[in-house]
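Chemist: coordinates only, no sequence provided:
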């Protein structure tokens, strides 16, 4: 299982703790320091569409209208913190966020 997020994100930390407490093997990818390959971003965008972009973030609010209208993958590559998180890849099954439905699916 791979989790894409930020080390400073409270939601990512909660997800990581819960997954590790359940005994699941987890590889953490920090989207800011480690980066995310374009192929992965495309796969995530195909799965989640515009939901992948966190339009409530400080980074989003700091963008110009022209930047916001840009190609989503390029936007995520330039500003990785725009990605809603965590994105969890469980052997090919993708999950976005850490809501009750994701918790139920991954923790049982």
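Modeler: Cool, the structure landed. Model, not experiment: these values are computed from the prediction.
Chemist: C-alpha from now on. contacts and neighbour counts both.
Modeler: Fine.
Chemist: residue farthest from the centroid of this protein?
Modeler: Using C-alpha atoms, centre = their mean, the residue of the chain lying farthest from its centre is residue 66. It sits 23.4 Å away.
Chemist: can you confirm that one is in a strand?
Modeler: No. Going by DSSP: H, G, I helix; E, B strand; the rest coil, the assignment for residue 66 is helix, not a strand.
Chemist: for it, give its distance to residue 96.
Modeler: Plainly put, residue 66 is 26 Å away from residue 96 if you go by C-alpha to C-alpha, to the nearest Å.
Chemist: gap between the residue farthest from the centre of the chain and residue 80?
Modeler: Residue 66 is 18 Å from residue 80, by C-alpha to C-alpha.
Chemist: put this next to the previous one:
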């Protein structure tokens, strides 16, 4: 499992805490480690505009020209704009830590007990 997030993100911390007893994770901090352009393009292909966090502080700080640029270019320049976490597991990619993602990754474990 690859886990893309931020160390300082509360949602990412909750997700990691819930997942770590059940999965071996490779944690990628989008600020410190970066995200490859290939991963960003693939994530954008799957999630579209939902991948860009327009509620973030970073979004409010960038100018209109950057906001209107190609989303993959924007995320490459400002990786903290990526909605988090992005979790990649067994060929599937999940966005955020909503009930749907929790059900997909944790309910399966509970059912097998």
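Modeler: Good, I have the coordinates. As the structure is a computational prediction, the values presented were derived from the model and not from experiment.
Chemist: for residue 57 of the first structure, see how far away the residue farthest from the centre of the first structure is.
Modeler: Counting by C-alpha to C-alpha, the gap from residue 66 of the first structure to residue 57 of the first structure is 17 Å.
Chemist: quick check: residue 58 of the first structure vs residue 33 of the first structure, distance?
Modeler: In terms of C-alpha to C-alpha, residue 58 of the first structure sits 18 Å off from residue 33 of the first structure.
Chemist: got it, and residue 103 of the first structure?
Modeler: 26 Å.
Chemist: more neighbours: those two, which one.
Modeler: The residue with more neighbours, out of residue 103 of the first structure and residue 33, is residue 103; 15 against 10, by other C-alpha atoms under 10 Å.
Chemist: mind listing the strands for the second structure?
Modeler: For the second structure, applying DSSP state E gives strands covering 2-5, 26-29, 86-89, 92-95.
Chemist: is residue 3 of the second structure in contact with residue 24, as I believe?
Modeler: No. Assessed by C-alpha atoms under 8 Å, residue 3 of the second structure is found out of contact with residue 24, at 10.0 Å.
Chemist: who has more neighbours out of these two?
Modeler: A direct count of neighbours by other C-alpha under 10 Å for residue 3 of the second structure and residue 24 places residue 3 higher, at 23 against 10.
Chemist: and the more buried one, how close does it get to residue 88 of the second structure?
Modeler: Distance, residue 3 of the second structure to residue 88 of the second structure, using C-alpha to C-alpha: 6 Å.
Chemist: what's near enough to touch the residue nearest the centre of the second structure?
Modeler: Central residue of the second structure (C-alpha atoms, centre = their mean): residue 86, 2.5 Å from the mean position. For residue 86 of the second structure, the contact set (C-alpha atoms under 8 Å, 6 or more residues apart in numbering) comprises 3-5, 93-96.
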